[in-house]
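In: below is the structure, and that's it, no one-letter string:
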C-alpha cells in the first residue's frame, strides 16, 4: 500500500495580544487567507486527506478549519511543539491512507527533513515557514512501518506562492 502524508505547519498566527498564552494564539488575517488558499491547493491537486492529525493549539485548529476539508480534526495534544520522534510516534498510529498532520516549528521542519529521502528543490524547505506544506508518499504496508528517510516527495508549497 502507498501511504500519503500531507505535512503542514500552521498558518500565520496573531501577536495582537502579546500576553496571550502561546497555545491560545489565533490566526491573523494573512493566516486565514493562507489556510483558505492551502485548502484550495490541496483540493486542486487531489491531495485530499481521509484522516487529520492536528495539534491542539488554537492556531493549528483554526488552520485546519480554514482548509475547509469537511473532516473531523480531533486535537492531538502530543503534536503541540512536538519533537520529530514524537511526531513519528503519532503518525505511526494513523489509520487513514492519506493523512494530514498539522504542527509547529522547529519540530516540523526537522521532521519533514528526516522523513524524506531527498528534500524538494525549494529554498524554503529548510526553514518551513508558516503554512509550508509537504506531500510525500511512503511505499509501506501501513503507517506503523514508516521510518526515517523513506518518503518520496510529491509536492511542496508555501502560502506566498498561492496568495501573492
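Out: Sure thing, it's come through. Everything numeric in this text was worked out from a predicted model, so none of it was measured.

In: going forward, measure contacts between C-alpha atoms and count neighbours the same way
Out: Will do.

In: farthest residue from the center of this protein?
Out: What lies farthest from the middle of the chain is residue 19; by Cα atoms, centre = their mean that is 26.3 Å.

In: alongside the first one, take a look at this:
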C-alpha cells in the first residue's frame, strides 16, 4: 500500500496583530493603574488605527484585550471605524502580561481562528513582537525595537495551522505603524 502524500502546508496562515493601548492619563491620582482612562491624545490616536485596519482589510477574527480601562477604551474607539467589529474578550491575565504569558494565551486560541488582535501593554507586547520576528520588514523591525509607543501596531503572519504551534522566531513582520504616521 502506497504511503499517503504529506499534507501540504501551503495556504495555511495565521495572522497576529499586536496593538499597544493609546496614551493614558495620569491626572487622577486616586485611581489604580488598572483604572486609568485614556488621555485626550489617546482618544484622538485610536480612531486612525481603526481606519488603518479598515482600509487595509484587517478584520481580526478575535480580539484579546487586557481588562485595563485604557485597553478597553482603546479598542472601543478603534472598533468604531470597522465595518463589523469582531468578538472581543477582555482578560485580567493580559493586564501587564509579559511576553511568555501572552504567548501562552495565544497558544490556547482555537485553531479555527485565523487572525487575532491583542490589545495590551508594554513591555510585554514589545518583548513578544521582538521574540516572534523571524523574517519580514527590516525597517519595521528597526522601528519596533527602537520604541513600541502607545498606539503602536505590529502586524505578523505565521506559516502554521494551529496556534499551539506558535514559537519564537517564526513570525513574518509585515508592518509596524504608529499613530503619528496615520494622521
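Out: Noted; the coordinates are in hand. It should be emphasised that the depicted structure is a prediction, and the values quoted were computed from it without experimental measurement.

In: all the strands of the second structure, in order from the start?
Out: Here the second structure has its strands, by DSSP state E, at 14-20, 62-66, 87-91, 115-120, 133-136, 153-158, 171-177.

In: turn those strands into a markdown table, including mean neighbour count.
Out: Formatted as a markdown table, the strands of the second structure follow (neighbours: other Cα atoms under 10 Å):
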| stretch | mean neighbour count |
| --- | --- |
| strand 14-20 | 24 |
| strand 62-66 | 22 |
| strand 87-91 | 14 |
| strand 115-120 | 25 |
| strand 133-136 | 16 |
| strand 153-158 | 22 |
| strand 171-177 | 20 |
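
In: ok, the counterpart of residue 99 of the second structure in the first structure - contacts?
Out: By TM-score structural alignment, residue 99 of the second structure lines up with residue 84 in the first structure. Contacts for residue 84 of the first structure (Cα atoms under 8 Å, 6 or more residues apart in numbering) come out as 107, 108, 110, 111.

In: of these, which is the most crowded?
Out: Using other Cα atoms under 10 Å as the neighbour test, the contacts of residue 84 of the first structure are led by residue 108, with 26 neighbours.

In: the second structure: which residue goes with that one?
Out: Applying TM-score structural alignment, one finds that residue 108 of the first structure aligns to residue 125 in the second structure.

In: residue contacts, its match?
Out: With Cα under 8 Å, 6+ apart, residue 125 of the second structure has these contacts: 18, 19, 20, 98, 99.

In: the first one pairs with which position in the first structure?
Out: The one in question is residue 18 of the second structure. So, by TM-score structural alignment, residue 18 of the second structure is matched to residue 7.
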